[in-house]
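Trainee: below: sequence and its predicted model.
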Amino acid sequence: MAQLKIYAKPSNLYRYRPLGPKAEQELNALVGHYIYCPAFSVMNDPMEGLYRPSARFTQNPLGEKSAARVHDALQKTGIASLSEVFDHEPMWAHYADQFAGMCVQYNVNRLLKGLDTKIALTRMMYSESEPVLLNDKSLAVDRARLCLSSKTVRWASEREWRLFKDNQGEAHYRDPKTVTKIFLGSRIGEADESAVRAACRALGVPVVKMAIDAYSLTFRSALTIRRKPSP
């Protein structure tokens, strides 16, 4: 049987994060060198984890192939969403607190080398129909990940990749240089900006801040940001 391979992967992946009340937990993740993987039930898409069982799959009410085992695996699985792009306006609005948050850049090779071997990184599939569970030899955890690897085509512009962990919690990476840049939103508060910059100075991670130019986004370092003159 032929093998399915992904030969081309992005050099970097990006994670949009809110700050404000969640600033401490996001900075803890940066300083602690981990990505937090919550349950799929906290995701903003109510269609997450849905699937269609095949006729033969429904004939296995018990055991590894049962819907009950898949349900249990879905409830236990931890997920972290990343994107191939850092300048996607809707994602800044939806996932980075209306442009008041940040976007973390991860080097993909360092991330993969530094994560536990049980953690998987997969590219999302976008389709007009939900995934189908077949009566094959797949484990329940693999079936759960299949369900969570598919979204409707309306989400395709996010160009999402996902980290999968067998249980919810912290996915630690070993190389502290995995995070290579932080992008700040244009509406970030002064306290949050100061806290992020202080943490990144300690980590040796460069920080750039968004500037709005009509319908375009640009990012500048602190040295090149032009402050508006005081009235």
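Mentor: Cool, the structure landed. Residues are numbered from 1 along each chain as shown.

Trainee: from now on I want contacts and neighbour counts done on CA atoms only, so please keep to that.
Mentor: Noted.

Trainee: counting contacts, what elements does the longest helix seen in the chain pack onto?
Mentor: Assignment by DSSP state H gives helix 190-203 as the longest helix of the chain. Under the contact definition 3 or more CA pairs under 8 Å, 6 or more residues apart in numbering; DSSP states H and E, helix 190-203 sits against helix 23-32.

Trainee: could you rerun that using 10 Å?
Mentor: With contacts defined as 3 or more CA pairs under 10 Å, 6 or more residues apart in numbering; DSSP states H and E, helix 190-203 has these neighbours: helix 23-32, strand 102-107, strand 179-184, strand 207-213.

Trainee: contact partners of the longest one?
Mentor: By CA atoms under 10 Å, 6 or more residues apart in numbering, the surrounding residues in contact with helix 23-32 are 17-20, 33-36, 101-102, 104, 170-174, 176, 179, 191-193, 195-196, 199-200, 202-203.

Trainee: quick one: contacts of the longest helix of the chain?
Mentor: 19-21, 23-24, 26-28, 30-31, 100-102, 176-177, 179-182, 184-185, 187-188, 204-209, 222.

Trainee: and residue 69, how many residues sit next to it?
Mentor: For residue 69, the count of nearby residues is 19 (other CA atoms under 10 Å).

Trainee: one more: residue 75?
Mentor: For residue 75, using other CA under 10 Å, the count is 17.

Trainee: element containing it, please.
Mentor: Assessed by DSSP states H and E, residue 75 sits inside helix 67-76.

Trainee: got another one to weigh against that:
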Amino acid sequence: MLVYKYRGGAFKRDLESLQKDQFWASNTQQLNDPCEGLVSINNYEKQIETLKLIFPQQAKHTVMLNQCFQNIIDMKDQKLGIFSLSKNYNDELLWAHYADSHKGFCIEYELNKLLKGQNPKHRYFDGTYTDNLPNISLSDILSKEDDNSLIRMMLGYKAKKWEYENELRIITENYGLNSYDYRAVKSIYFGLRMSDSEITKIMDTMKGRNIRYFKMKLKPNSFQLDAIQIEDKFPTKKRYKYSIAPIAERAVDPSTLKSEYKEFSPYLDKLAEIIRREADCIEVSYVDLSHSKSTLNHPIFFAQYKTKKNDWLTHTVHYSKQQIDEEYDKIDDL
């Protein structure tokens, strides 16, 4: 899935974030909508009062519940980060409001790559637009069915007037800077008023990353925008952060496969080749088929590898047969 972030008004800052493969997740107080995170607690308050009437001898427990609820509210406003993205790159209002009146740019991310490797994992969900505040109840707080439901209620609702943003939100465990896999950036769209010098600066800074570039134009006799692909001014064969890590001895051992899965043994080698090209991989430790997760119609493979960040701890990833085929076909230096 492709998602988009409009940038403008602070070119030096935005270019530095791009260069360093980082994004900033704001807390509710830093966003432009003063109603961010606004919720109704009428249901919760009524339920607490009912509990007090039914169980007057358990007053200390309702005090504890209230303190727990306040901690959740504080976390919402002071700890969690929000990275707001759109599903559209050609919305005139978004270009006007968030890209410095069309003088900025828009980054296209591949969502899976943007989320990949995050620990703890980021939550994400579509924005919900409504004329009514979400009303939090005691059951919402205590529910264990969906870990994201309470976060979505607190940070996923906005007034209907914001619906044009068509927003997808990533919620981070802490607000502030977050790093991502540089391959998450697939394309950059330049605003129709963006200066040639700034376009050149971005292309120069981002060279070697296999990024596509587009210039926004007005469609003839229309209010609508169109994206025209333009040439990279700095083509190069030197790739950014590209290396091929070693594969440990006996990391790939087809003899571990059960007889019914022997036909899939070539996929072990394919996955090893994919993983050794991961940006943070320093050694492929082990590759195998997950017998517990696989069926003959849907085999699942896994790889363990060491990273620069934790060379003493292996990182584990899972791939389907289709995913391996797709990623392996992209390799051009076998």
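Mentor: Done, it's in. As the structure is a prediction and not an experimental result, all values here were calculated from the model.

Trainee: drop the TM-score for these two in here.
Mentor: Aligned and superposed, the two chains score 0.81 in TM-score terms (TM-score structural alignment, normalised by the length of structure 1); 211 aligned residues with a CA RMSD of 2.5 Å.

Trainee: buried ones in stretch 207-215 of structure 1?
Mentor: The neighbour-count check on stretch 207-215 of structure 1 (16 or more other CA atoms under 10 Å) flags 207-211 as buried.

Trainee: take the residues you listed and write them to JSON lines, including distance to residue 92 of structure 1.
Mentor: Converted to JSON lines, the buried residues of stretch 207-215 of structure 1 look like this (distance: CA to CA, whole Å):
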{"residue": "207", "distance to residue 92 of structure 1": "16"}
{"residue": "208", "distance to residue 92 of structure 1": "15"}
{"residue": "209", "distance to residue 92 of structure 1": "13"}
{"residue": "210", "distance to residue 92 of structure 1": "11"}
{"residue": "211", "distance to residue 92 of structure 1": "13"}
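
Trainee: farthest-apart pair in these, please.
Mentor: Greatest spatial distance in the buried residues of stretch 207-215 of structure 1: 207 and 211, 13.2 Å, computed using CA to CA.

Trainee: aligned partner of residue 180 of structure 1 in structure 2?
Mentor: Under the alignment (TM-score structural alignment), residue 180 of structure 1 pairs with residue 186 of structure 2.

Trainee: please indicate which of the contacts of helix 23-32 of structure 1 are buried?
Mentor: 17-19, 33-36, 101-102, 104, 170-174, 176, 179, 192-193, 196, 200.

Trainee: residue contacts, residue 101 of structure 2?
Mentor: Contacts of residue 101 of structure 2 by CA under 10 Å, 6+ apart are 8-9, 92-95, 191-194.

Trainee: what sits in contact with each of residue 207 and residue 211 of structure 1?
Mentor: Joint contacts of residue 207 of structure 1 and residue 211 (CA under 10 Å, 6+ apart) are 184, 219-220.

Trainee: give me the buried entries from those residues.
Mentor: Looks like these have 184, 219 buried, using 16+ other CA under 10 Å.

Trainee: redo the shared contacts of residue 207 and residue 211 of structure 1 as TSV? Include distance to residue 51 of structure 1.
Mentor: Below are those laid out as TSV (distance: CA to CA, whole Å):
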residue	distance to residue 51 of structure 1
184	37
219	40
220	43
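
Trainee: so what's residue 159 of structure 1 up against?
Mentor: 82-85, 88, 123-126.

Trainee: returning to what we had before: chain center to the helix or strand following the helix holding residue 75 of structure 1: distance?
Mentor: Scanning forward in sequence from helix 67-76 of structure 1 by DSSP H and E, the next helix or strand is strand 78-83. Remark: strand 78-83 of structure 1 is offset 3 Å from the chain centroid, using CA atoms, centre = their mean, to the nearest Å.
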